[in-house]
Structure formats: C-alpha cells, structure tokens
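1. sequence-free structure coming up:
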C-alpha cells in the first residue's frame, strides 16, 4: 500500500531496531512470509531480510543496513539507482518462481491470475520506501506483508507508479522530491530495460491504472474488515483521492508512451 507521511510514521513507531535485529508485530500471514524469505535466502539471496523467528506476537528479522523509508526516495532519482531497483526486483522474481507455500499458508493479499505469463511470487508493495539503498544502489527489498502469487507485471506496474512516477508534476516535485519534473517515459524505459525480457507488450498507462485500482480494492477490503491503518485511510478519503490519481494517469497517458 502506498504510504503517506503519517502512515510511515505510524509504521515506524511499531518497529524497533536493536543490535542489528528488527522487531515488528507479527500477523497471521507472518509465518508464510518467513517461509518465503527462507526460500530466497537458501538460494543465496541476501537482498531480503533473514527471518529470525516469531515469538509472543512479535517477528524478528536481521536488519539490512542502508537507507529505507523516507530516506529512500533520493536514491532512485538517478538512472543508476532506478536500474538497480529494477535488477533487484528481477533477481527476486526469478528466484521466487519455484517456491511452494507450506500447508495452511495464509496471505494478506489475494493472488492474481497470470494468464499467459508465468507466475512468480510478487512483493505487492514495491516502492522506494521498501527498498534498502546504499550509495544510490538498491541492495534490499523489505516489508513482505503483501506477498502473493501473480505475473511479474503485477509488481512491475506497481513499481512504475512510484519510480517513474506516474503522478502529476506537483507530486513528483514535493512528494517524490525530484529536483525537476522527470521525463517519465525515459525513466519507464530505463526501468523496463534493466528488468529485462519476459514481460508482455503492455499499455503503460492502462496497466498502471488497473494496478492502482487493484490496490484501491484491497485497501477497501481491509478497511471493511477493520484493519488499520487502512480503515483510517478510507475514513479520511483515501479512496476518492486515489480515484483522482487513476484518472490523472489515464488522462495523461501520452507522458508514458515508450515509442521514441
């Protein structure tokens, strides 16, 4: 889910870091996430947290050193940072493909039908705030609460919303902290080139807009179940705000066209 400054602050207050160990509240899906992270790390990936255990409603993870959260935005402004985030996502997708969830696995986010694409295990919340950065290079991907199965494009479309970004000029400057309005189409090309082959041809604006609407639907579902912070976000008008963002993407599709 996309964070606001307040929601990031709420999340950070629930997380404690001490002696290289991150502790945060565990949920019903946490054992499934830990099993998935162990699978990736068994293949030699150090770009996801090492799960250390769950006890008393608290999960423990080894800290990946670097900038994340609000400190992560600046690192992806450069094309080098952008490329490194795309390569990191591709590495994880490739390593995830053969994972079989444990019996009784619980997921917070619904799976997405892949169609003709091969399925991978998607992060579901790929934004600069959930990437760990060192010297403008993506070295880790954290916060796997929205783990689900789906086509790679599900994660890629979500990422493009935040890394391009597919947002208006004011948001690009004030929320994403770009020093000048970025060339969104150029950044999308850089991200997709770095991610590599295997993605189907797709209309960027419509695919991103549909992924945004899926995010809205999940947020509303969680809010209706009384889950926080989604319930508060919806009460404060997040659905109406997000619908306006979706309209902006469709109305400005020309900004995301990939042809030269």
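-> Now that the structure is in, tell me what you want to look at. This structure is a prediction, so every number in the text was calculated from the model and none was measured.

2. Could you use CA atoms for every contact and neighbour count after this?
-> Will do.

3. what's stretch 63-81 in contact with?
-> 8, 17, 20-22, 47-50, 82, 85, 128-138, 140, 163, 176-178, 187, 190 (C-alpha atoms under 8 Å, 6 or more residues apart in numbering).

4. Second structure for comparison follows:
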C-alpha cells in the first residue's frame, strides 16, 4: 500500500474510532463510553488533581457504561498538529508529560486496579499514559496545557511514553506522511525535534533512543493485534483495513533511517 493510501486509511481509522467511542460534550461535562479499567483511571486522575495538577480531566462519575468528566478547555484531536509544529509546543508537551509522570510516583493503585495496556517490566516505573500523541494533548496557543484519554494507563519505564510520543511528535515517519498527515509546511528536522523533546523532558536513563522507538512501535502493534483478535473495536476494523502491515512498514522505515533520527 502506498503512503497516500495509508493516509486515507488513517482518516478511515479516525472515523471508526469516533463511531465506536463517541464523545459527547455538553457544557462543561464530557461523556464517554467507560471500560472495565475506567474506575482505575478515575482514581489516578483524582490523585493528580488532589496534587494540584489541573492538566488532567476531573472525573465526575462512572455509571451505566459511561464515564463523565469535566471538560478541559482548548484544542485537541485533529487541531493539535499545528500547535506542536513549533519548538515551543514540542517543549511544552514534553514538560507536561514529565510533570504528570513525577506527580504520580506516590499514587497507590486500588487493589482491584485494571490496566488499559500490559504493564511493562523495568526499573523506576511510572504510570504511563500509553497514547501520548499530539491529538490527546489539549492545546492553547501552541502550548500543551492538558492530557486526555487515559484509556491505556499502565505501569512502565518512562521511556515507554516518551518513545511513543517521539514517534508522533518528531515524527519518526516518512517525509510524505510528515507533510500530508502531520501537516508540516516542510519536512521537519526530526533529529532536532527528538533532541528538543528529550532535553525538555529531562533526566532519562541512558538508552538507545531508536531501539526504544522500535520496541515501542512493535508493542503498540502487538496490542492492536491482541485487541483485534479479542473482537474489540475499533482495533478489529483497523486490522481488517491493514493497520498491522502499515505498522511493520513504519518500523522498517525507522530502522532504515536510524542515522537521521538520533
């Protein structure tokens, strides 16, 4: 499949996601379908809010298969790409992610906690968002001020979230996708953007960043495969539309362009 077809598939994936996980915003209240792990997420968010972090949604309740949260004002979703083109936006997202990771270190998960993605073994585990792409940040004037959609909350080393973010913020994807999918006006300096994000996040363990990227991309594909095999949507439709083949091609691209990234 060529890259233009892949971009069409991305639009299709977004439509499927919206169909299966509809979000309703009424005034200051956001209503979303809940999952078995939603109570764990709400406990986590309440902990962060109690520590003064107003950059995550304030939970209201969970009932009858839906969760309700207080709306965080700003732009997210498809409007996010333009805010993170600048170094200012890039730095603000990295610092916000670091602030959340650090604030969660003293959270005690409930005894019946359920994670949205498999826990990852390692040293100095934090609570990872699991999906910190630009679309899940809330933006105001090129500054990241919030982080939404904690469905994939799980314990993991910091690099788990950071590597995922780099894939989409750098982005570690082809020139065509950077221009057409991420809406950059010209091909970005990925090496500069990766170093800028890492420096702003700060004080990461010494790891091979490109290897961490590849490992995180593969674990994302593996999770999509498992969810699809269990019949979960929208992952089942994504896989039917060729998502795993596209993921394999993007991992190959990172391997082939290692020298351009770090």
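-> That came through fine. What you see is a predicted model; the values in this text were computed from it and never measured.

5. What TM-score do the two superposed chains give?
-> The TM-score (TM-score structural alignment, normalised by the length of the first structure) is 0.94; 252 aligned residues with a C-alpha RMSD of 1.1 Å.

6. coming back round to it: mind checking which of the contacts of stretch 63-81 of the first structure are buried?
-> When the contacts of stretch 63-81 of the first structure are checked for burial by 16 or more other C-alpha atoms under 10 Å, the buried set is 22, 47-50, 82, 85, 128-134, 136-138, 140, 163, 176, 178, 187, 190.

7. Please flag which of the residues you listed sit within strands.
-> 22, 131, 132, 133, 134, 137, 138, 140 (DSSP state E).

8. what do we get in the second structure for the third one?
-> Looking back up the chat, that one is residue 132 of the first structure. Matched to the second structure by TM-score structural alignment, residue 132 of the first structure sits across from residue 138.

9. Could you count how many residues lie near residue 244 of the first structure?
-> When neighbours are counted by other C-alpha atoms under 10 Å, residue 244 of the first structure registers 11.

10. buried ones in the helix or strand harbouring it?
-> Residue 244 of the first structure is part of helix 238-251, with elements assigned from DSSP states H and E. Along helix 238-251 of the first structure, these residues count as buried under the neighbour rule (16+ other C-alpha under 10 Å): 238, 239, 245, 246, 248, 249, 250.

11. Could you do stretch 115-122 of the second structure as well?
-> Going by 16+ other C-alpha under 10 Å, stretch 115-122 of the second structure has these buried residues: 115, 116, 117.

12. for stretch 98-109 of the first structure, same thing?
-> 106, 107, 108, 109.

13. JSON lines for those residues, including distance to residue 3 of the first structure and secondary structure?
-> Below are those laid out as JSON lines (distance: C-alpha to C-alpha, whole Å; DSSP: H, G, I helix; E, B strand; the rest coil):
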{"residue": "106", "distance to residue 3 of the first structure": "23", "secondary structure": "coil"}
{"residue": "107", "distance to residue 3 of the first structure": "20", "secondary structure": "coil"}
{"residue": "108", "distance to residue 3 of the first structure": "17", "secondary structure": "coil"}
{"residue": "109", "distance to residue 3 of the first structure": "17", "secondary structure": "coil"}
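
14. Give me the distance between the counterpart of residue 213 of the first structure in the second structure and residue 247 of the second structure.
-> Using TM-score structural alignment as the criterion, residue 213 of the first structure maps onto residue 218 of the second structure. Counting by C-alpha to C-alpha, to the nearest Å, the gap from residue 218 of the second structure to residue 247 of the second structure is 8 Å.

15. which residues do the two both contact?
-> With C-alpha under 8 Å, 6+ apart, residue 218 of the second structure and residue 247 have no common neighbours.

16. mean shift between the host helix or strand of residue 226 of the second structure and the first structure?
-> Take DSSP H and E as the rule and residue 226 of the second structure turns out to sit in helix 209-229. Compared with the first structure after fitting, helix 209-229 of the second structure has a mean deviation of 0.7 Å; criterion: mean C-alpha distance after the TM-score superposition for the first structure.

17. Could I get the buried residue list for that helix?
-> Under 16+ other C-alpha under 10 Å, the buried positions of helix 209-229 of the second structure are 209-210, 212-218, 220-221, 224-225, 227-228.

18. next one: stretch 232-239 of the second structure
-> Result for stretch 232-239 of the second structure [16+ other C-alpha under 10 Å]: buried residues 233, 234, 235, 236, 237, 238, 239.

19. tally of neighbours for residue 205 of the second structure?
-> Using other C-alpha under 10 Å: residue 205 of the second structure sits among 11 other residues.

20. Now check the first structure for the residue matching it.
-> Residue 205 of the second structure maps onto residue 200 in the first structure, by TM-score structural alignment.

21. Could you do residue 63 of the second structure as well?
-> Checking TM-score structural alignment: residue 63 of the second structure goes with residue 55.

22. so what's the match of residue 205 of the second structure up against?
-> residue 117.

23. what's the answer for residue 57 of the first structure, then?
-> 25, 26, 27.

24. cool, residue 148 of the second structure as well?
-> Contacts of residue 148 of the second structure (C-alpha under 8 Å, 6+ apart): 56, 57, 136, 137, 138.

25. Just give me the match in the first structure for residue 161 of the second structure.
-> Match for residue 161 of the second structure (TM-score structural alignment): residue 155.

26. my read: its match touches residue 124, true?
-> Yes: the pair residue 155 of the first structure / residue 124 is scored as a contact, 5.9 Å apart, by C-alpha atoms under 8 Å.

27. Now residue 98 of the second structure: closest residue in space that isn't a chain neighbour?
-> residue 201 (5.6 Å; C-alpha to C-alpha, 6 or more residues apart in numbering).
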